[in-house]
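**Student:** any chance you could fold what I've pasted below:
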Amino acid sequence: MALQIIGAGFGRTGTASLKLALEQLGFAPCYHMTEVIEQPAHIDRWMDVVAGKPDWDAIFGAYQACVDFPASSYYREIAEAYPNAKVLLSVRDPDTWFDSIYATIMSPKMVENISGTPFGELNRRTIWDKFGGRIHERAHMVECFKRHTEEVKATIDPDRLLVYEVKQGWGPLCEFLGVAVPDAAFPHVNSTEETKKILEMLFSGSGGEPTDSQRDQAVDRLYKREPDAGERH
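**Tutor:** Below you'll find the predicted structure:
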């Protein structure tokens, strides 16, 4: 199975909703940071990427799509590895994006809780360092967001790229992918408040490493799965 869709958008641009939408459209499973949370063995695979020894098939071999960090940090390399895949750049208002990351995935408390853990090292090397480590500086991060958007548009062939906001719903996404619009509402999950609760569930304990049960419960809650439902992808 070759990757068909590459998400170039940063985390907190609707990537969890986009994952569910792509899977509903038949591009399942879709890789998201939650795959790393559920499958900690993937941390070593991403650290190989950091070391300049990527094995993309080892990461994405079972997946049809990818969105979110850490994949979006390497969209260019992944696009070169899978030249037939389409690229999806999820965006939102840059200031609102910063408000969201500062309250959730890059909050000072989150950074403190995971620092010194394997998951924290993954975040540092594949995400925080990409922003020069200045992840709590609004002006810098907003500028990085804008620059990333322009870089993707300049790098990826326009025929291969869709710049997209999840609030646009099914229409542009389905047209870009050449699939029918589903007879169902577009999924919307992972609000800022809900994400804060999920991260607290995962990373508030001593040592910063969640248990397997905490991982499963948090991911199920994020995607609004029933407690005994949902396949692990």
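
**Student:** only C-alpha atoms from now on, for both contacts and neighbour counts.
**Tutor:** Noted.

**Student:** need the helices for the protein, in chain order.
**Tutor:** 15-24, 33-38, 42-50, 56-60, 75-81, 94-103, 108-114, 118-126, 138-155, 170-177, 192-203, 212-222 (DSSP state H).

**Student:** in the shortest one, which residues are buried?
**Tutor:** What that stands for is helix 56-60. Neighbour counts over helix 56-60 (16 or more other CA atoms under 10 Å) mark 56, 59, 60 as buried.

**Student:** dump the residue contacts of the second one.
**Tutor:** Residues counted as contacts of residue 59 (CA atoms under 8 Å, 6 or more residues apart in numbering) are 42, 45, 46.

**Student:** I figured the first one hits residue 36, correct?
**Tutor:** Yes. Taking CA atoms under 8 Å as the definition, residue 42 is a contact partner of residue 36 at 5.6 Å.

**Student:** just the helices of the chain: most buried one?
**Tutor:** Ranked by mean neighbour count, the helices of the chain are led by helix 15-24 with a mean of 22 (mean count of other CA atoms under 10 Å).

**Student:** please give the structure of this sequence too, so both can be compared:
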Amino acid sequence: MSKIFVIGLPRSGTTSVCAAALDLGLRTAHTAYTKACFERAELIADTPCFSHYLELAERFPEAKFVLLQRQPERWLESIQRLLQRMKTNLLSDTGGFSPLLKASYHRVFSPLNEQSLVDGKHLEYCYKRHQQQVSTYFAQQAHRLLTIDISEPHSFQQFCQFVGTNSTSKQFAHLNQHNKVMAWRDLKHPLKVPSTRDGKVDNLEAWLRGEAV
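**Tutor:** From the prediction side, this is the model:
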């Protein structure tokens, strides 16, 4: 099976898609910070996929990509809450989050600072820019991209068809709602792939550029 990268922005339904992938029998990671994670997982979402899809498309020429959409108003409320919780570590020059996680958010939400992460117009612009850039990049490779809103009635069937699996389920389970962001951590499943190596990470930015790590 080709790799599948979910490149919707945070708070667009990535956890729900990952949970569905597990139920479909796919080895799945929600975020990936080591080479081993990229090698083992069949489907990967969130960091660094949404920010580094260009590098991933080059490094994995057979890979498929899933772009998630969400009603901008609802996404905006959710992403603002998330960014407020992440603010201190995202904007810190030292410690906190891994360099790759920081790079991912700063790349997509640039410029990211105290003012912009609470600026609804800026964040909505970043959302629309991401959607447009992804669509433009894959315009000549339409077979590699699926764009869905997981709240839409037929999105789950479209996803199953795209990844080449079957299911008796009819829709995605909606996880991480109502300001809860720990659904993936709390989900127990034998096909979950660890994002780190016991808390340690690799220099994946260099690896994604094709450099030896």
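
**Student:** before we move on, the earlier item: switch the helices of structure 1 over to CSV; also include distance to residue 229 of structure 1.
**Tutor:** Shown next, in CSV, are the helices of structure 1 (distance: least, CA to CA, whole Å):
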stretch, distance to residue 229 of structure 1
helix 15-24, 15
helix 33-38, 15
helix 42-50, 23
helix 56-60, 23
helix 75-81, 31
helix 94-103, 29
helix 108-114, 28
helix 118-126, 26
helix 138-155, 36
helix 170-177, 25
helix 192-203, 18
helix 212-222, 8
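
**Student:** and of those, who's closest to residue 163 of structure 1?
**Tutor:** Residue 163 of structure 1 sits nearest to helix 138-155 of all those, at 8.3 Å, using CA to CA.

**Student:** that closest one against structure 2, how far on average?
**Tutor:** Superposing on structure 2 and averaging over aligned pairs (mean CA distance after the TM-score superposition for structure 1), helix 138-155 of structure 1 comes out at 1.0 Å.

**Student:** what stretch of structure 2 does that helix fall on?
**Tutor:** Under TM-score structural alignment, helix 138-155 of structure 1 corresponds to residues 120-137 of structure 2.

**Student:** try stretch 175-182 of structure 1
**Tutor:** Counting by TM-score structural alignment, stretch 175-182 of structure 1 sits on residues 161-168 of structure 2.

**Student:** again, but for stretch 201-208 of structure 1
**Tutor:** When structure 2 is aligned by TM-score structural alignment, stretch 201-208 of structure 1 has no counterpart there.

**Student:** count of neighbours near the residue nearest to residue 186 of structure 1 when sequence neighbours are not counted?
**Tutor:** In this structure, residue 186 of structure 1 finds its nearest non-sequential neighbour in residue 169, 5.9 Å apart by CA to CA, 6 or more residues apart in numbering. Neighbour count of residue 169 of structure 1, defined by other CA atoms under 10 Å: 17.

**Student:** compare the helices of structure 1 and give me the one nearest residue 67 of structure 1.
**Tutor:** Checking the helices of structure 1 against residue 67 of structure 1 by CA to CA gives helix 15-24 as the closest, at 6.0 Å.

**Student:** and residue 104 of structure 1, how close does it get to residue 57 of structure 1?
**Tutor:** Distance of residue 104 of structure 1 to residue 57 of structure 1, given as CA to CA, to the nearest Å: 30 Å.

**Student:** so what's the residue nearest the centre of structure 2 up against?
**Tutor:** Closest to where the C-alpha atoms of structure 2 average out (CA atoms, centre = their mean) is residue 46, at 2.1 Å. Residues near residue 46 of structure 2 by CA under 8 Å, 6+ apart: 6, 7, 8, 9, 10, 14, 30, 31.

**Student:** surely the last one meets residue 48?
**Tutor:** So that's residue 31 of structure 2. Yes. Residue 31 of structure 2 is in contact with residue 48 according to CA under 8 Å; the separation is 6.6 Å.

**Student:** hang on, the earlier thing: out of the contacts of residue 59 of structure 1, who's nearest residue 195 of structure 1?
**Tutor:** Closest to residue 195 of structure 1, out of all of these and judged by CA to CA, is residue 42, at 21.7 Å.

**Student:** ok, that closest one to residue 59 of structure 1 distance?
**Tutor:** Using CA to CA, we find residue 42 of structure 1 at a distance of 7 Å from residue 59 of structure 1.

**Student:** next: residue 137 of structure 1.
**Tutor:** Going from residue 137 of structure 1 to residue 59 of structure 1 by CA to CA gives 31 Å.

**Student:** same question for residue 191 of structure 1.
**Tutor:** Relative to residue 59 of structure 1, residue 191 of structure 1 is positioned 27 Å away (CA to CA).
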